[in-house]
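# structure for the following, please:
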Amino acid sequence: MSDSTQPYRVLARKYRPQSFGDLLGQDAMVQTLANAIKRGRLAHAFLMTGVRGVGKTSTARLIAKALNCVGPDGQGGPTIDPCCVCEPCRAIAEGRHIDIIEMDAASHTGIDDVREIIEAVRYAAVSARYKMYIIDEAHMLSKQAWNGLLKTLEEPPAHVKFLFATTEVNKVPITVLSRCQRFDLRRIPADVLTAHFGRVAQAEAVNAEEEALALIARAAEGSARDGLSILDQAIAHAESGDGAPHVTAAQVRDMLGLSDRGSVRRLMAALLEGDGPAVMAMVRDQHELGVEPVALMRGLLETAHAVTVAKAGRNAPDPAQSVEEREALADWASQLGFGALHRLWQLLLKGHDEVATAIMPIEACEMALLRVVHAASMPDPGDIARMLAGGALMAPEAAASAPVASTQGSSARLPQRVEDLVELLWQAGRGQLAQHFHDCAAIARFAPPELALRLTRPWPHGDFARDLAMALKDVTGGAWQVREAGAEPVEPTLMEQEAARAEQARSAILATPVVQAAMAAFPDAELVEDDPSAQWSIAT
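This next block holds a predicted model:
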């Protein structure tokens, strides 16, 4: 039959990996398998897990090839590089090998299906070196089916191997996981997918722009199968120039319903400048062009994330970014602080969730972005706290008459007593930290901004000294040195001091003649505290 009369095979099937060298982004797993085959340390059961389209079932078939390959001369043994020309290799690739049994657990979920396997494993392979069972979507097997398979899975005959593939490994019983050699297949990096799609496009005689392939790779989210399906669709959507389809970035954006990245950058700039009218106009323009509001919010989230990682110092460029976009991200990263970027992310993330569930998505999008605009015009909460602590925020008439603070007055911002430090933490919303400091911190040295302490009870959230130093830096605007006290003598904790003062006051009251006479008249009476202001009374 000629090529023109053969039915079309989609790219995801046509370019399925036929050797471990074709497997994308799974080098660690391939190396582990190669060493196991070379040293003869082959497990009797393998479990492949990972998101859709990363090669779980393909890997299972490649393992079947690797363990059953006999080489072109028929004398070879197990190898990480199967020849793909011997009869076992070709039969496995074509899905017709009698000893390689594939089962879809989604449609064979019960104990009866597993019972057939248990009965069949007793018999040796017909022509292969190993009889192999590839069970796809293994998490769909019922509890009874897994229980029936457990004993066979733990001690199978030497000629049998089990290969499980699943996207939801958390649904596989732990008793099964403990009997398998597990491989977690990684999401395929976007740059690897972009290069792969370029090779596929070249093999298909398709002209594709680099940016278009990068957009497809990003939309694939680490899945080769998803990406090839999108590429298939893009080729069908593309216009033919000189006889060959030409896939452009603009066509891919239209096909996927993505917002133009340049428009997203302009919208982000308007948000950061606090230009409400411009933001509203841009949102409506994008909506009229057919861009979904949730896609617009997603584009802004991606931009905010890209700015943040650029500020954090990630040097590897995103292949989907143009030169103009990288320059814009670098410019924003140099101007914005991490605090502002994190608040921007939280506002956009909340807005995205609102838009995704709103009955009026475009209106929800506008309201969410206007919230970001108004937040952009507000000062940083940390700056407000520092200005309040330094007296920089006051009424205009007071500010006019206030003297200019000297540069040596910064110590006035620091708490002068341990009690003041606790109160400062409470006022700043760090109640849990303030309470633990009050109850459990025995002070060895208090000389702000230096503090040495010893905890009477551990801090349940990690490093107390570090957390306290960071909180005090945020509250006071200056760096603190907080350390654990060594063998130094320490003062009682504030809670212990308060308890000691209360006991001292109680003893003083009990020592007064009036109270002693009352206690003598009423032997069962007790001295109790009426309220937190330490008003005492005698209860009979």
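# C-alpha from now on. contacts and neighbour counts both.
Noted.
# could you pull up the residues touching Gly198?
If a contact means C-alpha atoms under 8 Å, 6 or more residues apart in numbering, then Gly198 has Ala208, Glu210, Leu213 as its contacts.
# next up, the contacts around the last one.
Listed by C-alpha under 8 Å, 6+ apart, the contact partners of Leu213 are Thr194, Phe197, Gly198, Leu231, Ala249.
# can you do 10 Å?
Neighbour list for Leu213: 190-191, 193-198, 201, 219, 227, 230-231, 234, 247-249, 252, 319-320 [criterion: C-alpha atoms under 10 Å, 6 or more residues apart in numbering].
# do the same with Glu87
Asn68, Cys69, Val70, Gly71, Pro72, Gly74, Ala93, His97, Ala128 are the contacts of Glu87 under C-alpha under 10 Å, 6+ apart.
# want to throw the residues you listed into CSV with secondary structure and distance to Gly40?
Below are these laid out as CSV (DSSP: H, G, I helix; E, B strand; the rest coil; distance: C-alpha to C-alpha, whole Å):
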residue, secondary structure, distance to Gly40
Asn68, helix, 14
Cys69, coil, 15
Val70, coil, 16
Gly71, coil, 18
Pro72, coil, 21
Gly74, coil, 20
Ala93, helix, 24
His97, coil, 24
Ala128, coil, 17
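# could I get the residues you listed as CSV with distance to Pro173 and neighbour count?
Output for the contacts of Glu87, formatted as CSV (distance: C-alpha to C-alpha, whole Å; neighbours: other C-alpha atoms under 10 Å):
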residue, distance to Pro173, neighbour count
Asn68, 29, 27
Cys69, 32, 29
Val70, 35, 24
Gly71, 38, 20
Pro72, 41, 14
Gly74, 40, 11
Ala93, 30, 19
His97, 30, 19
Ala128, 30, 20
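# quick revisit: and the contacts of Leu213, which of them are in helices?
Judged by DSSP state H, the contacts of Leu213 include 190-191, 193-198, 201, 219, 227, 230-231, 234, 249, 252 as members of helices.
# mind checking which of the contacts of Gly198 are in helices?
Glu210, Leu213.
# can you say which of the contacts of Leu213 are buried?
Among the contacts of Leu213, those scoring as buried are 190-191, 193-194, 196-198, 201, 219, 227, 230-231, 234, 247-249, 252, 319-320 (criterion: 16 or more other C-alpha atoms under 10 Å).
# list the contacts of the residue nearest to the spatial centre of the chain.
In the chain, the C-alpha nearest the mean C-alpha coordinate belongs to His305, at 12.5 Å (C-alpha atoms, centre = their mean). His305 sits next to Gly299, Lys311, Leu329, Leu341, His342, Leu344, Trp345 when contact means C-alpha under 10 Å, 6+ apart.
# another for comparison:
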Amino acid sequence: MSSTLFGPDDAPDEAALPEPPAPEGPGLFGDAPPLAPVAPQAVASPAPPPVAAVPAATPYRVLARKYRPSNFEELIGQDALVRTLRNAFAQNRVAHAFMLTGVRGVGKTTTARIIARALNCIGPDGKGGPTPEPCGVCPECLAILADRHPDVQELDAASNNGIDDVRELRERLRYRPAQGRFKVIILDEVHMMSTAAFNALLKTLEEPPAQVKFMLATTELRKVPATILSRCQTFHLKRVPQAELRAHFTRIAGLEAVTIEPEALAMLARAADGSVRDGLSLLDQAIALGGPDNAVTTEAVRDMLGLADRAMVLELMEALMAGDTATALGLLERAHERGADPAVVLQDLLELTHTLTRLRSVPSLKDDPSLTE
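From the prediction side, this is the model:
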């Protein structure tokens, strides 16, 4: 048998060799093994229809955030503030620093955000200037509403109250706005800043760059140094009257398709104590207490707030005025069993005494809707 360099001449033909066996398991690079050949007569089953993706449930937003004012028109109970700011924008006399003070929940931070939008609004056509009526549709307004505008910074002075924080803020103010017309710095709870931080802020607050505006908010104005107050325009946001709170809560209850009894509405307005946010939080709780019927009753609100029954307060007042100690103690025990706070009972007695004194002096006050008795 003759041979050559590459093997014998009579090597078998490649066509006559058997097929190699199919590989088992993954290949050299981890590839999946080849699928087995499908018989020609097999018919592939139709693919199942695609399952529609279930949209994620939208997180619930509390009423205080859902109905937060976005312009001066929606800001209730602060007519003097709104009128002053409207005139300032109309005359191009907007100050570089504002101090907003008042009790919690009356609109201090909300007012600061509205001013920030009014300063940076460019209008639907992109050519507008500062205006007391921000459009709400331009990129600047939308970015501020979404809390993602690079030039509107809201800082909590309670946690950024050191001198190093003020130095870092001063360093950022050296640069021009990245997107908007003005850089707006909102310092909430500014009375929590340290003395050194206040002193470091004085010069910047007195002569800030032309494109910088400061909005300071506090509930404790007496704790803010006089040197800071003298560099700001101070606005005192007052408590919202009960009549305006009742009208506001009635409108929101209508938008939420909730029925609420007038007496329950009056209780919520009184318990809010002039604070819109507190009142809306109580209204949110009362709606949840009403259940799927979306009905808020007087009895449910009374139990929720831990209030004493008005009739019981009147009986207790009569027993006290008559000197009937046994009846008075029995009424107090009954109120305690229902869960009424003794301090609340005393507060109700004081309010009733004040009301009776006013009615004796001015009998026409009996038509006042805030006097539910």
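# would you reformat the contacts of Glu87 of the first structure as TSV and include distance to Asp275 of the first structure?
Below are the contacts of Glu87 of the first structure laid out as TSV (distance: C-alpha to C-alpha, whole Å):
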residue	distance to Asp275 of the first structure
Asn68	66
Cys69	66
Val70	70
Gly71	69
Pro72	70
Gly74	74
Ala93	60
His97	66
Ala128	71
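# return the closest of the residues you listed with respect to Leu527 of the first structure.
Closest approach to Leu527 of the first structure among the contacts of Glu87 of the first structure (C-alpha to C-alpha): Asn68, at 88.0 Å.
# wouldn't the closest one be in contact with Pro88 here?
Yes: Asn68 of the first structure lies in contact with Pro88 (C-alpha atoms under 10 Å); the separation is 6.5 Å.
# name the residues contacting each of these two.
Pro82, Asp99, Ile100, Ser127, Ala128, Arg129.
# and the last one, what element?
Element membership for Arg129 of the first structure, per DSSP states H and E: none, as it lies in no helix or strand.
# and it, what's its match in the second structure?
Under the alignment defined by TM-score structural alignment, Arg129 of the first structure is paired with Arg181 of the second structure.
# which residues of the second structure fall in helices?
So, for the second structure - with DSSP H - the helices run 63-66, 79-90, 108-120, 139-145, 163-172, 195-206, 226-229, 242-255, 262-272, 276-290, 298-305, 310-322, 325-337, 342-361.
# so which of those helices is nearest Glu373 of the second structure?
Of all the helices of the second structure, helix 310-322 comes closest under C-alpha to C-alpha, at 7.1 Å.
# how about Gly274 of the first structure, what does it touch?
Gly274 of the first structure makes contacts with Met268, Leu369, Leu370, Arg371, Val372, Val373, His374, Ala375, Ala376, Ser377, Met378, as judged by C-alpha under 10 Å, 6+ apart.
# excluding chain neighbours, give the residue nearest to the fourth one in space.
Here the nearest residue to Arg371 of the first structure in space, its sequence neighbours aside, is Leu347; by C-alpha to C-alpha, 6 or more residues apart in numbering that works out to 7.7 Å.
# now that neighbour: how far from Arg265 of the first structure?
Distance of Leu347 of the first structure to Arg265 of the first structure, given as C-alpha to C-alpha, to the nearest Å: 17 Å.
# what's the answer for Lys65 of the first structure, then?
With C-alpha to C-alpha as the criterion, Lys65 of the first structure and Arg265 of the first structure are 49 Å apart.
# so for these two, which residue has more residues nearby?
Each of Lys65 of the first structure and Arg265 has its neighbours counted (other C-alpha atoms under 10 Å); Lys65 has more, 28 against 18.
# dump the residue contacts of that one.
By C-alpha under 10 Å, 6+ apart, the neighbours of Lys65 of the first structure are 18-19, 59, 78-84, 86, 88-93, 100.
# what's the burial count for Glu239 of the first structure?
If you count neighbours by other C-alpha under 10 Å, Glu239 of the first structure ends up with 15.
# how much space separates the aligned partner of it in the second structure from Ser370 of the second structure?
With TM-score structural alignment defining the correspondence, Glu239 of the first structure maps onto Gly291 in the second structure. Computed as C-alpha to C-alpha, the Gly291 of the second structure to Ser370 of the second structure distance reads 27 Å.
# kindly report the same for Ala253 of the second structure.
19 Å.
# quick check: closest non-adjacent residue to Val82 of the second structure.
Phe72 (6.2 Å).
# who's in contact with the aligned partner of the one you found in the first structure?
The equivalent of Phe72 of the second structure in the first structure is Phe20 (alignment by TM-score structural alignment). For Phe20 of the first structure, the contacting residues are 26-27, 29-31, 33-34, 58-59, 62-63, 66, 80-82, by C-alpha under 10 Å, 6+ apart.
# quick one: the strands in the stretch 301-450 of the first structure?
In the stretch 301-450 of the first structure, the strands defined using DSSP state E, counting those that start in this stretch lie at 441-447, 450-455.
# among those, which is nearest Pro173 of the first structure?
Between these, strand 450-455 lies closest to Pro173 of the first structure; by C-alpha to C-alpha that is 42.9 Å.
# the next helix or strand after that closest one corresponds to what range in the second structure?
From strand 450-455 of the first structure onward toward the C-terminus, using DSSP H and E, the following helix or strand is helix 464-476. When the second structure is aligned by TM-score structural alignment, helix 464-476 of the first structure has no counterpart there.
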